[in-house]
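# test case, fold it:
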Amino acid sequence: MDAFIDFLIQWGYLGMFLSAVLAGSVVPFSSEAVLAALVLPSTGLNPVICLIAASVGNLLGSLTCYGMGRLGRMDWLEKYFHMKREKVERMQAYLNGRSAFMAFFAFLPIIGSVIAVALGFLRSNIWVVSASMLLGKVLRYVLVILAARGLVNLMI
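As a prediction, the model looks like this:
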């Protein structure tokens, strides 16, 4: 996995985007590690462009989960994504009427994919869900950038 992360880091902005797409989908991957490495002053990359690539990529990854839920094929979710029917149904019951608020938390590891799938099952408004998801993802990545750059400043 470290070799793959190093490969994505070498790709710069595109690597950031791809790692964020993977992390936003059901693939267990840490785009935060790639982002933290890319925003270091020694890379020469613009942190704002890294933030945009990470946020948009992660949103697109989450929207793949939303799309799978929207298809309404529980057998696919169980077979290909190893999601348990009970977990998705519990999340749907909880999300009913709270979709905009809960979409914000789609950045959370593991449960974020389940939230996105459940929102798709509920046929939640794609624009509201996308805006709320994007806000949560941007805030998370801003914190990662601040932490990564702050640690570098502490070491200098």
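
# from here on, just use CA atoms for contacts and neighbour counts.
Noted.

# contacts only, for the residue most central in space within the chain.
The chain has Gly24 as the residue nearest its centroid, 3.0 Å off, counting by Cα atoms, centre = their mean. By Cα atoms under 8 Å, 6 or more residues apart in numbering, the contact set of Gly24 is 57-62, 107, 113.

# where's Ser62, which helix or strand?
Using DSSP states H and E, the element containing Ser62 is helix 47-71.

# centre of the chain to that helix, how far?
6 Å (Cα atoms, centre = their mean, to the nearest Å).

# who touches it?
Contact partners of helix 47-71, identified using Cα under 8 Å, 6+ apart, comprise 13-14, 16-26, 31, 35, 38-39, 77, 106, 112-114, 116-123, 130, 133-134, 137-138, 141-142, 145.

# at 6 Å what do you get?
16-17, 20-21, 24-25, 39, 116-117, 120-121, 137-138 (Cα atoms under 6 Å, 6 or more residues apart in numbering).

# so which of those residues wins on neighbours?
Neighbour count (other Cα atoms under 10 Å) singles out Ala116 as the most crowded of the contacts of helix 47-71, with 37 neighbours.

# does it count as helix, strand or coil?
At Ala116 the chain is in helix, as set by DSSP: H, G, I helix; E, B strand; the rest coil.

# list the contacts of it.
Counted by Cα under 6 Å, 6+ apart, Ala116 has contacts 65-66.

# can you rerun that using 8 Å?
Contacts of Ala116 (Cα under 8 Å, 6+ apart): 62-63, 65-66, 69, 103, 106.

# most widely separated two among the contacts of helix 47-71?
Maximum pairwise distance among these (Cα to Cα): 36.4 Å, between Val39 and Phe121.

# next, the second sequence, to be compared with the first:
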Amino acid sequence: MANPELWGLFFSSFIASTLMPGGSEVLLGYLLTQSTIEPLELLLVASLGNSLGGILTFAMGWWVSLRWAIPQPKKRHQQRALNILRRYGVVALLLSWLPLIGDPLCLAAGWLRCSVWQSLLLIIVGKTLRYLLIIWAIH
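Predicted coordinates for the structure are as follows:
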């Protein structure tokens, strides 16, 4: 992956999937319309970056739960994510691609110590479907 555009997409999608804001969809749309990179390659790079960011957020939740008791979340979207996860279980991680609630879902899943392998699989599937839909809509 020597192409700087692909590295930019990877880092943009990674950052967008942590608790920090990001706009990887805009960059993906730009690359779909303005570069010669194949859509499948863009899908794989964006999905990899976004999935790794979600997995890192999950791991942070797991790590924090081992060291400190986390008080009830104060922010509305964080509380909503926790409620969804408690109600639907690990399957809720298919929604990890949603803005505002997806990152807290990953963090809460780690904090609640949901099944690691199921969580990782569902995060990857959810994040990949997100970019697949974006590519389908634009391309």
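
# can you calculate the TM-score here?
Laid over one another, the chains give 0.83 as their TM-score (TM-score structural alignment, normalised by the length of structure 2), with 133 aligned residues with a Cα RMSD of 2.4 Å.

# in structure 2, what residue corresponds to the residue nearest to the centre of structure 1?
Correspondence of Gly24 of structure 1 to structure 2, assessed by TM-score structural alignment: Ser17.

# got it, and Ala147 of structure 1?
Match for Ala147 of structure 1 (TM-score structural alignment): Ala137.

# what's the answer for Ala118 of structure 1, then?
In structure 2, the residue matched to Ala118 of structure 1 (TM-score structural alignment) is Ala108.

# could you do Leu108 of structure 1 as well?
Aligning on TM-score structural alignment places Leu108 of structure 1 opposite Leu98 in structure 2.

# wait, what's in contact with its match?
Not one residue lies near Leu98 of structure 2 by Cα under 8 Å, 6+ apart.

# same thing with Phe81 of structure 1?
By Cα under 8 Å, 6+ apart, Phe81 of structure 1 lies in contact with Val26.

# for the residue located most distally from the centre of structure 2, helix, strand, or coil?
Going by Cα atoms, centre = their mean, the residue of structure 2 most distant from its centre is Thr36, 25.7 Å out. On the three-state scheme (three-state DSSP), Thr36 of structure 2 is labelled coil.

# quick check: it vs Cys106 of structure 2, distance?
Using Cα to Cα, to the nearest Å, we find Thr36 of structure 2 at a distance of 33 Å from Cys106 of structure 2.

# repeat for Cys114 of structure 2
For Cys114 of structure 2, the distance to Cys106 of structure 2 - Cα to Cα - is 10 Å.

# quick one, longest helix in structure 1?
Under DSSP state H, the helix in structure 1 containing the largest number of residues is helix 126-155.

# nearest spatial neighbour of Val125 of structure 2, chain-adjacent residues omitted?
Leu94 (6.7 Å; Cα to Cα, 6 or more residues apart in numbering).

# what do you get for Ser115 of structure 2?
That would be Val90: by Cα to Cα, 6+ apart, it lies 7.4 Å from Ser115 of structure 2.

# was I right about that neighbour contacting Trp117?
No: assessed by Cα atoms under 8 Å, Val90 of structure 2 is found out of contact with Trp117, at 10.3 Å.

# coming back round to it: residues in contact with the residue farthest from the centre of structure 2?
Taking Cα under 8 Å, 6+ apart as the definition, Thr36 of structure 2 has no contacts.

# alignment lookup: it to structure 1.
Match for Thr36 of structure 2 (TM-score structural alignment): Gly44.

# mind checking how far its match is from Gly12 of structure 1?
Distance from Gly44 of structure 1 to Gly12 of structure 1, by Cα to Cα: 10 Å.

# again with Ala103 of structure 1
Taking Cα to Cα as the measure, Ala103 of structure 1 falls 28 Å from Gly12 of structure 1.

# the two: who's more crowded?
Higher neighbour count among Ala103 of structure 1 and Gly12: Ala103, with 26 against 20, using other Cα under 10 Å.

# tell me the two of the contacts of Gly24 of structure 1 that are most distant?
Going by Cα to Cα, the two entries of those that are most distant from one another are Gly57 and Ser113, at 14.3 Å.

# how about the secondary structure of Pro109 of structure 1?
Under three-state DSSP, Pro109 of structure 1 falls in the coil class.
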